[in-house]
Each structure stands twice: as structure tokens, then as C-alpha cells.
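> this one's structure only:
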């Protein structure tokens, strides 16, 4: 099932931003690439995709420019024979992979944040200045979302020389030196510095981010093919630090091992539970398929229905 929609325009949007014609054309080029932009529910990173964007174009209507594209919805849902709690979603007439797996391994740590999560751009810059003043080698980058509510979110890309990278990647990345299975929770100096940085970056972000009094999303990305993503929705930095103990990460590595014996994937995500344990959420294949927990798909569908109702009410009241 396909549906053409307006994604953006050169009008002032709800966040006060304006897209130029050139910017709209640049986005259209990305959508029309060999790898497809995945359809998400209000930019929720921890929910499975429900389809892809294709055939984008910039149209001029009454003197204004609009970026439109077709949405392809997943139309095949199948049980997974190697795990009864999982389901596979795919498009019957499109097997192009997604463009969001992060294959480029950074030379240093990289932290990204959304200016919309701060009261003004000055506070956003102050947060980045705080990050750069830390005693780890790190770069900063901003990203933007056009959600109804932009959840407070920070993304940290990990360089391959850190212990956490070496621990999780070797089972599926043959170029990474394998770490012994005999690991303990005694951390190296570099890892202590990294975890201290993560803790400080969380506390500072929670102090400055808006909306206030909401849990924040702290996303740890281990780039490469495949990419590993650890997603934590937290109100306490210590909860995430506790979940990054080597003994807990080894359980993630073991589960990745088991999953990779049954399916090839380009990206895999684990989410942090209330009990401070990592739980497999979903993965994406090189055919643009998504395999994830049935509970994750149900959560996606529920939120998608709520978003559609809000958009319908907004349209009816306009």
C-alpha cells in the first residue's frame, strides 16, 4: 500500500524553521537513493519502522515549494520460526535496505543533540561547550526532528578503541580483535573516563533539556556493519552506568551471537528495561525487513493510531 504525503515545505513550520527549495531538493535526493528512509512513528527511535519512503519530488504550488513522497507500508507480517516472541515485517514489492544503519566508524567519540530540546540556541551551545571541555576526545553534532513532541534525546557514537566496542563487536565483526570470555567488572582507565563522561553528560542534559520532568533518551551507537544500538530511556544516570558493566554487556554479546546464527542483519537495537537489563528490541536486514518483538510492534501500532487521531483532529479544527 502506497500513499503520497507532504513531508515539508518552504513555509515556517511548527518549530519556527524554514526549508529552502535547495534544502527540500537535498532531502528528496536522499529519499530517492538506493537506501530508503524508514517510516517512523513521530521519530521514535525505539519503535520498529512501519514502512519506507520512495519517489520523492519537490513540487511548486501557488508560489510555494513542497516536498512530497510515497509511503510504502509493510504489508507482510510473519511469525519467526526461531523465536515465538518475534515477528518479521516486510514489503512485498520493495526489498531496498534502510539508510539509517551507521556503518562509518568514528575516529573519536561523537555526541549529537537536538537544539529543540533546549530553551534557546545559546543554552544548546553551552551544553556542547560543556561536552567539549571534558577529558575525553570528542566531537559534537546537532540533529533535528519534526515530532509533535521532541523527546529529550542524546546520541553517543563510540569509537572502536573503547572496551565497550571491542566487547560487543568481535562476534560479528571479524576485523575486531576478540576479547577473552573471562571478563570481570573491573574497568580499564579509558572505560572509567568514558563512563564518567556519560554520567556527566546525562546529568547536565537532564538539567538543561526541555520538556522538563521527562525521562531522557540516551542512545549509544556502535557503528560498523552491523551497527549495534543501545537505547536507554532513563531518569537516573546510575541506572545506565550499571547496565554498562562488562558482565551485563557480555549477555548482550551472547544474544547477538544467537540471533546472528539465524538471520543476517545490518542493525540491531537493545533497550534498557526497568530492572536495568538490556533486552533485544528489533533488527533491520539488508532487504529493508524488520524483525522485532511482538510487544514492540503492538506499541508502535498503538502510538501510530494516537498520532493519526491527533493529526485528524488538528486538520478538522484548522
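Okay, I see it. Since the model is a prediction, treat every value here as computed from it, not as a measurement.
> only C-alpha atoms for contact and neighbour calcs from this point on.
Will do.
> what about the helices in the stretch 151-300 of the chain?
In the stretch 151-300 of the chain, the helices defined using DSSP state H, counting those that start in this stretch lie at 163-168, 189-208, 237-243, 246-260, 294-317.
> Go ahead and name everything in contact with the fourth one.
Outside of helix 246-260, the residues within contact range by CA atoms under 8 Å, 6 or more residues apart in numbering are 164, 167-169, 171-172, 183-185, 243, 277-279.
> Which one of the helices of the stretch 151-300 of the chain lies nearest to residue 273?
helix 237-243 (9.7 Å; CA to CA).
> what's the spacing between the spatially most central residue of the chain and residue 276?
Nearest to the mean C-alpha position of the chain, counting by CA atoms, centre = their mean, stands residue 45 at 4.1 Å. As defined by CA to CA, to the nearest Å, residue 45 lies at a distance of 19 Å from residue 276.
> show me the contacts for the residue nearest to the centre of the chain.
Contacts of residue 45 (CA under 8 Å, 6+ apart): none.
> so it sits in a strand?
No. Counting by DSSP: H, G, I helix; E, B strand; the rest coil, residue 45 falls outside a strand, being coil.
> Which residues are in contact with residue 184?
Counting by CA under 8 Å, 6+ apart, residue 184 touches 246, 247.
> Take this one as well and set it beside the first:
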């Protein structure tokens, strides 16, 4: 099913922010040439895309401002298939007639652990400065701030792991899988890494808004494919336990890449304390999702449609 809609404009938005015509043109060019924009519900990055925008154009609006319009293709259940992975897990593959790969954010691996956030999740510039001042000095801040259009979106913190942090995860994997001995210095570095990630999470939870809402922490490994480890919790204390288990799934991400030629693979930390495969995006524009991920997407679509009747 194809559908056209306005995605953005040069109007001043509810956060007193404005996109330029040039930025709209840049987004349109990217979607028209090489990539498709994935469609999800309420900025929830744990839900597999339910559609893709494959063609975009700029039009002048009646008030003289400019709008970015996109033609989207929604997934068709008839084009979905269920398969069983070598691990025994059942997954659903969604396909579209257009095989453009999805537009994903892939940064270069930073020299230090780098965090990104939405300014709207801080009550004031003073709270933002306190957060920046209190995190460990080995953490840097991404100048490209996240922008989401909800009035006060649920808190979200993206933590892009550095090359040294990734190497420590690999060292941890070797220690747990083959019993390879590592030096005391590396053991200390691994412990410091997990301590740093836990500290960042706790400091953010203390200062972000809205309160009493789950916080989404996204730990990113910007390699090929991009690997995301996502935790949604109101208790940042579990970050230490969760991050120590991330290294156990690096081989799984590699196996999935070999099976599907993936662009991005995401794992979700579950309530019972384990990481599980959530979904991946392929270089041929497909979505491969766990049964749980697809079920949550279906429920989110149902709720959204009920609320917007």
C-alpha cells in the first residue's frame, strides 16, 4: 500500500526549532537516491519498521513555508514469511517491492565513548550542564543532538562505544568463551568500562525528564553491521549487569550478518535479565524480526490507530 504524507516543514515547531529548506532538500535527495526512511511508531527504536519512504519531494505550502513530502510503502502481511534460525529461534521476514536499504545512522567509531541525547529531556540548561560536568572525563558529547517531535519525548540516551571499549568487550568474550587469560591491567580496564557506563546511566536518570518514565539506553557498536544493545528501564542500576553480558552476543551478531547481509542488528535486554535478538535490517531493504518484536509492533500500530481515529 502506497501513501503520501508530509514528514517535516520549515515551520517553527513546538520546541521552537526550525528546519531549513536546504536540510529538507538534503533529506529528500538521500531518500530519492540511495536509502529509504524507515517508519516506526512514536520514535520507538525497539519496534521493527512497518513501512519505508522511498520517494521524497519539496513543495511550497500556502503560507510560503516549505514541506517535505514522502511516498511510503507499508508492509503487507502477505509478503511476510516465518523462518527458523539455526539456533531454533523463529523470526519473521518482511519484504517490500522496493529493495532500497534503510537509512541508518552510522557514525565513525569515536576515539572516546560518546553520548547523544535530546535537549528536550532536560528541564533547563543548568541541568544539562550538571550532567555534562558529572559524567566521567573519558566520555565525550556528540554535537549532533537527537531531535524528536513529541512534546516531551520519553528519555533516550545513545552511547556510542569507542574502539578501545569495543576491544575490551572482545577481550571479555574471549575470557568467557574460551577461558583465555588476560592481564590484570585489562581486567581493570574492563571493570572501569562497565563502571563508566553505569555512572553515565545513573547521572542521566537523575536529571532527565519526564520523571517516572522508562529510559531507553542504546549502546552502539558502529561497525559493519551496526550493533545496538537496547535497555528500557526505570532502574539504571541494572546497566552494570546488562552491559557485562553484551559481549556474549557479538558472535551471534556476526552469524546473523552472514545469514542476512545485515545493515544493523539490535538486541533487547529482557525483564528476566538476558539479551535477546530483537530485529535486524538487511542491505536489500528487508526487516527480520523476532516473534516478540513483531507482536509488539502489531500492538503499537493497533493502539496508535485507536488513538488517532
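Thanks, I have it. Quick caveat: nothing in here was measured; it's all calculated off a predicted structure.
> re the thing from before, what about the residue nearest to the centre of structure 1, distance to residue 57 of structure 1?
From residue 45 of structure 1 over to residue 57 of structure 1 the distance is 25 Å, taken as CA to CA.
> And for residue 248 of structure 1?
46 Å.
> And the aligned partner of residue 158 of structure 2 in structure 1, how close does it get to residue 218 of structure 1?
Matched by TM-score structural alignment, residue 158 of structure 2 corresponds to residue 155 in structure 1. Noted for residue 155 of structure 1: a distance of 6 Å to residue 218 of structure 1, by CA to CA.
> Find the nearest non-adjacent residue to residue 77 of structure 1, please.
residue 89 (4.6 Å; CA to CA, 6 or more residues apart in numbering).
> mind listing what the corresponding residue of structure 2 for the one you found touches?
In structure 2, the residue matched to residue 89 of structure 1 (TM-score structural alignment) is residue 94. With contacts defined as CA under 8 Å, 6+ apart, the neighbours of residue 94 of structure 2 are 75, 76, 77, 79, 80, 81, 286, 287, 288.
> residues in structure 1 matched by stretch 272-285 of structure 2, start to end?
The aligned range for stretch 272-285 of structure 2 is 275-288, by TM-score structural alignment.
> how long is that stretch from one end to the other?
End-to-end distance for stretch 275-288 of structure 1, by CA to CA: 32 Å.
> Which stretches in the stretch 101-250 of structure 2 count as strands?
Chain-ordered strands for the stretch 101-250 of structure 2, with DSSP state E, counting those that start in this stretch as the definition, fall at 113-117, 139-141, 156-160, 215-221, 226-233.
> Of all these, which one is nearest residue 51 of structure 2?
By CA to CA (comparing all of the strands of the stretch 101-250 of structure 2), the closest turns out to be strand 226-233, at 20.4 Å.
> Just give me the mean distance for the closest one relative to structure 1.
By mean CA distance after the TM-score superposition for structure 1, the fitted strand 226-233 of structure 2 averages 0.8 Å away from its aligned residues in structure 1.
> For residue 264 of structure 2, which non-adjacent residue is spatially closest?
Nearest non-adjacent residue to residue 264 of structure 2 (CA to CA, 6+ apart): residue 226, at 4.5 Å.
> What residues does that neighbour make contact with?
Residue 226 of structure 2 makes contact with 106, 220, 263, 264, 265, according to CA under 8 Å, 6+ apart.
> Doesn't residue 53 of structure 2 belong to a helix?
No. Counting by three-state DSSP, residue 53 of structure 2 falls outside a helix, being strand.
> For it, give its distance to residue 107 of structure 2.
22 Å.
> So which of these two has more stuff around it?
Ranked by neighbour count (other CA atoms under 10 Å), residue 53 of structure 2 and residue 107 place residue 53 first, with 27 against 12.
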